[in-house]
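Trainee: Kindly generate the corresponding structure for this input.
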Amino acid sequence: QHIGAYNVTLKDGRHITFLDTPGHEAFTAMRARGAKVTDLCIIIVAADDNVMPQTVEAINHASAAGVPIVFAINKIDKPTANPDKIKEELAGMNYLVEERGGKYQSQDISAKKGLGVEELMEKVLLEAEMLELRANPNRNAVGSIIESSLDKGRGYVATVLVQNGTLRVGDIILAGTHFGKIKAMFNERNQRIKEAGPSEPALILGLNGAPTAGDTFNVMEAESEAREIANKREQLQRMQGLMTQKHVTLDEIGRRIAIGSFKELNIIVKGDVDGSVEAMSGSLIKLSKETVQVNVIHAAVGQISESDVLLAAASNAIIVGFQVRPSAAARKVAEKEEIEIRLYSIIYDAINDIKDAIEGMLEPVMKEEIVASVEVLEIFRISKVGTVAGCVVREGKLQRSTPIRVIRDGIVIYTGKLGSLKRFKDDVKEVTVGQDCGLNIESFNDIRQGDIVEGYEQVEVKRK
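Mentor: Alright, predicted model coming up:
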């Protein structure tokens, strides 16, 4: 549910950079940003489905940004696939594909079986040639921030797409209200790189904050100049924020109280990357109704901290975390202050839960209960098995069949199940508090020392 950026080399040596944006309609802003930074859009529609509202929205974004569109009709290997029906629906929206006498290129593909993908690339490159895209690599870099997050080991990390010039390690960069000197750069495969040219994505370290996805970045000559501009922008932003704060007027509250009991639902949103936080906040605010006002009082990137819990206590709010976890201190304060922390890994679940809470649909609900917390102390790499982690159980009881998550610095990096669970040399069904154990996780080998493996289960809870 993030914008991903990938650089692909084709057989003839030409390069294409893909920005992959999520399809769900909560991610409008992400898709709008994707359309703004691209030279060309591939709109993927499933051949066994209809043209969905979010597809229409993506087409509108591309049209509004003046970006040429190529349609890819996917899943043609399915027996229920009907690509002609999709083309008819597109024609009904004034998007005539070439085979029907229109100007839009279209290709039937099966991503699963690899059918038609090369032909699709040919069509994309043909469109690109007609656009005559040019950039000058011998100048200071300019481009866009695609995504940003806070990584505990590396600090603030931003994914950028260079649109002109060449970005190098050591450059002083200004993005929105943040700036910094680039300490290191990585490509999307996490290999270190020294520079990134036009149309190349890169992961950069060294900024002093997480810039907003969609911000333009510029390379500056001096750090003092970058700092000054960043500070001025921050001041302006603060002033605009104060001017546009939307408070419910007394008349409005009076009117709502006359209708029935007026309630306010305050929410604090924390997420692993800026795009998700923005999508989540936007979707939750939209849930406001006549009698219930939903306010997102704070939204930020990073793990749930003690100050978030204290803010929630002061403003009577609940905390919604997306792919993040509370720190140990935050969890203790939350228990003491009786603050509800809701953790989600799927954005729609959060939206539906808040919606149900507002509408008062209180049927039994499946609640996630954390049953075990296991700390990784040592790592062993065994040739036929993969990575085995030597761990100690800090809390609860971990069973061999329990689904697990791997958490690094308060952020969920993998969800799956155990491949094996051993004590000394023996396979065991469960391990309890204080016991050492060796475990290996199915199809995941990037486990590191200090990671926490969390066991959880779904429990049915009667709603009060």
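
Trainee: CA atoms for contacts and neighbours, from now on please.
Mentor: Noted.

Trainee: List the buried residues of stretch 372-380.
Mentor: Residues of stretch 372-380 classed as buried: 372-376, 378-379 (neighbour count, 16 or more other Cα atoms under 10 Å).

Trainee: which residues touch the helix or strand where Tyr6 lies?
Mentor: Assigned by DSSP states H and E, Tyr6 falls within strand 4-9. The contact list for strand 4-9, computed with Cα atoms under 8 Å, 6 or more residues apart in numbering, reads 15-21, 146, 159, 188, 200-201.

Trainee: one more time with 7 Å, if that's ok
Mentor: 15-21, 188, 200-201 (Cα atoms under 7 Å, 6 or more residues apart in numbering).

Trainee: swap in stretch 360-378?
Mentor: 389-398, 449-463.

Trainee: I'd like the distance from that stretch to the chain centre, please.
Mentor: The chain centroid and the centroid of stretch 360-378 are separated by 22 Å, computed with Cα atoms, centre = their mean, to the nearest Å.

Trainee: circling back: and the strand holding Tyr6, which residues are buried?
Mentor: 4-5, 7.

Trainee: To check against the first, give me the structure of this:
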Amino acid sequence: MSKTRVYKLAQKLGISSKELIEQMETLGINVNNHMSTLEDDEAKLVFELLGSADEKDNSINREEEENCMPKIMISEKISVQDLSKLINKTSAEVITKLIQIGVMATINQEIDFDVAELIALEFGYEVEKEVSNDDNEDSLLEVEVDDPNDLQPRPPIVTVMGHVDHGKTSLLDAIRQTNVTAKEAGGITQHIGASEVHINGKKIVFLDTPGHEAFTSMRARGAQVTDISIIVVAADDGIMPQTIEAINHSKAANVPIIVAINKIDKPNINVDRVKQELADQGLLVEDWGGDVISVPVSALKGQNIDTLLEMVLLVAEMEELKANPNRKAVGTVIEAQLDKGRGPVATVLVQNGTLKVGDSIVAGIGHGKVRAMINHLGKRIKEATPSTPVEILGLSDVPQSGDQFVVVENDKLARSIADKRKEKLREEQMKATQKVSLDELFKQMEKGELKELNIVVKGDVQGSVQAVKQSLEKLTNDEVAVKVIHAGVGAITESDIMLASASNAIIIGFNVRPVTSAQSLAEKEKVDVRTYRIIYKAIEDIQAAMKGMLDPEYIEEELGKAEIRAVFKISGAGTIAGCYVTQGKIVRNAKVRLVRDGIVIHDGNLSSLKRFKDDAKEVAYGYECGMSIENFNDLKEGDIIEAYTMKEIERK
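Mentor: From the prediction side, this is the model:
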């Protein structure tokens, strides 16, 4: 059913939008403003009730007059300056009209089509919506569907992840060493970003940028590169925090997992304990009736390395990894850099089709012809088939890791698409990235944009983390499912921020704080980080946000941070901390929080602030000072004191 804007109906009736809204209210029809829409039958009813006979007759004439008005074409969005040029008016005149209808905009600010149409009509111009040809350009880049008969098996692409010191690098070295001694055809050479391994005449590609940070940052840009994830667990150490993170990242990307239980050559190991811990994380190994393959290996002794590789090939066979080599190439940029001698250099992974020297390609904001290709052996090649990592030269700009590259018809089309992407990137940088936040949660639910609320939970102890996780998951309702994608112990790190960014999640911290680098990354990635000291407060906030009933709140405004360099115990005065201000400033009447190893130990008030022997109102960055905290003496060297104030704001 078609709809009519209030301001358009007012024009037909020959009255102002304000008058029409007032008259409609007397008829019991409530609308918010002149931009509100009425159903077609509702608009006809209002026209019949409020319009005089002359107006009804003249409305036809007015429509004819409108058809005689000069026409202009406007896209979905247009800047105030561009609109003023189109209608031959000054920017000041257009801004004045915008203010009259309640829209505040500057000369360079963009307004949407509806507002622009209203302003143009006010100045006697008819408006038509311009159909953007961006979609036509993008359709040329859409990956065409291959005929199943053209598909051929391709080598699997594997990422190795796990906890620090559990043997990820040793395992990769052992895999390469085993295959070198076996003298398989092709040899093994470390390549920038990826390496190739040959076993039983088949090829496996290992991404040499493992670790969940790289894994997630690529997925954050929409690149699904990895086919199989190998999680390395030390038999003598078991599941550790980074192992859990690696498992959660693999699950979030929906990638098959193979568990390599490493260090089986050590004495007094307990493989069953590792399998039990894996089961606790939702990974039930095949020995225990599950579907996750686990292989006990020793990277040091080279035990069962061939078995692990055979399992990778088995999973690849089960996944039926196929590609069509007889088509234009499509793939992903693994790494890219600007080389002084060679210009932009990109390491790409061909995922479908065959990439040839001389092909015109688009990679992110870069375009150009492939001038040269260098394979994993450092040799120049003329073509690269699916699952082949190669270094390419000839791009105009350096693309980002995770960008897709596509071969197109010619240079002209490649340049056109790359230019449009640059323009879009500039526009996106000018606007704030719309991430899900508690404040906007209800609005997104209402619009139907949000069906699943992803949450990352971090806490000080495992018990609290599990309690928060279970309580949050119980909040699931008919409109939105609450899903905890990762729960862990310790401070909020950059890895948590990247996972939240990739999965559009909110981070809930219980008795923990983000590290400084994570805080700045959260601001850059526009990730909503909420920290709480009371569990039910976190539950209440999310519950209220889901109902669109968040109360006005107090938010904390961080003033500064100081590191305790020395501790002095003075009789009668308690414990005094000798501090160095590392960020911002410390103010005498501020509230303070004592953080030790990322965990909040105490939250209270500052009782004194001194510079040498004198009282100080505030101490700025780079200066030393003495501090004491009200009713708290458990101070240690290396602790961080965060000063903040509470500021009342109204939620949007």
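
Trainee: TM-score them against each other, please.
Mentor: For this chain pair, the superposition-based TM-score is 0.52 by TM-score structural alignment, normalised by the length of the first structure; 276 aligned residues with a Cα RMSD of 3.8 Å.

Trainee: sorry, back to before: of the buried residues of strand 4-9 of the first structure, closest to Thr432 of the first structure?
Mentor: Gly4 (39.3 Å; Cα to Cα).

Trainee: What does the closest one correspond to in the second structure?
Mentor: In the second structure, Gly4 of the first structure lines up with Gly193, judged by TM-score structural alignment.

Trainee: Contacts for stretch 281-290 of the second structure, please.
Mentor: With Cα under 7 Å, 6+ apart, stretch 281-290 of the second structure has contacts from 275, 278, 291-294.

Trainee: Does the residue nearest the centre of the second structure lie in a helix or a strand, and which?
Mentor: The residue lying closest to the centre of the second structure (Cα atoms, centre = their mean) is Ser501, at 2.7 Å. Per DSSP H and E: Ser501 of the second structure is located in helix 494-503.

Trainee: residue range for stretch 149-162 of the first structure in the second structure?
Mentor: Aligned using TM-score structural alignment, stretch 149-162 of the first structure spans residues 337-350 in the second structure.

Trainee: Quick check: end-to-end length of that stretch?
Mentor: End-to-end distance for stretch 337-350 of the second structure, by Cα to Cα, to the nearest Å: 18 Å.

Trainee: what's that stretch in contact with?
Mentor: Outside stretch 337-350 of the second structure, the residues that reach it (Cα under 7 Å, 6+ apart) are 193, 329-336, 385-393, 395-398.

Trainee: Specify the local secondary structure of whichever residue in the second structure pairs up with Gly209 of the first structure.
Mentor: Taking TM-score structural alignment, Gly209 of the first structure has Asp397 as its aligned residue in the second structure. Under the three-state scheme (DSSP: H, G, I helix; E, B strand; the rest coil), Asp397 of the second structure adopts coil.

Trainee: Neighbours of Asp397 of the second structure, how many?
Mentor: Residues contacting Asp397 of the second structure under the criterion other Cα atoms under 10 Å number 20.

Trainee: Would you confirm that it contacts Gly366?
Mentor: Yes. Counting by Cα atoms under 7 Å, Asp397 of the second structure does reach Gly366; the two are 4.4 Å apart.

Trainee: Would you map the helices across the stretch 301-450 of the second structure?
Mentor: 305-319, 411-430, 438-447 (DSSP state H, counting those that start in this stretch).

Trainee: Can you list the helices and strands that the last one packs against?
Mentor: In terms of contacts (3 or more Cα pairs under 7 Å, 6 or more residues apart in numbering; DSSP states H and E), helix 438-447 of the second structure is packed against helix 535-547.

Trainee: Next, the buried residues of the helix it packs on.
Mentor: By neighbour count on 16+ other Cα under 10 Å, the buried set for helix 535-547 of the second structure is 535, 538-539, 541-546.

Trainee: In the first structure, what range does that helix match?
Mentor: Using TM-score structural alignment, helix 535-547 of the second structure pairs with nothing in the first structure.

Trainee: Against which helices or strands is that helix packed?
Mentor: Using 3+ Cα pairs under 7 Å, 6+ apart: helix 535-547 of the second structure touches helix 438-447.

Trainee: how about the helix it packs on, which residues of the first structure does it hit?
Mentor: Under TM-score structural alignment, there's no match for helix 438-447 of the second structure.

Trainee: How about stretch 19-38 of the second structure?
Mentor: Matched against the first structure by TM-score structural alignment, stretch 19-38 of the second structure finds no partner residues.

Trainee: picking up where we left off before, any idea how far the match of Gly4 of the first structure lies from Pro210 of the second structure?
Mentor: 9 Å.

Trainee: so who does the counterpart of Ala384 of the second structure in the first structure touch?
Mentor: Aligning on TM-score structural alignment places Ala384 of the second structure opposite Ala196 in the first structure. By Cα under 7 Å, 6+ apart, the contact set of Ala196 of the first structure is 162, 166-168, 202.
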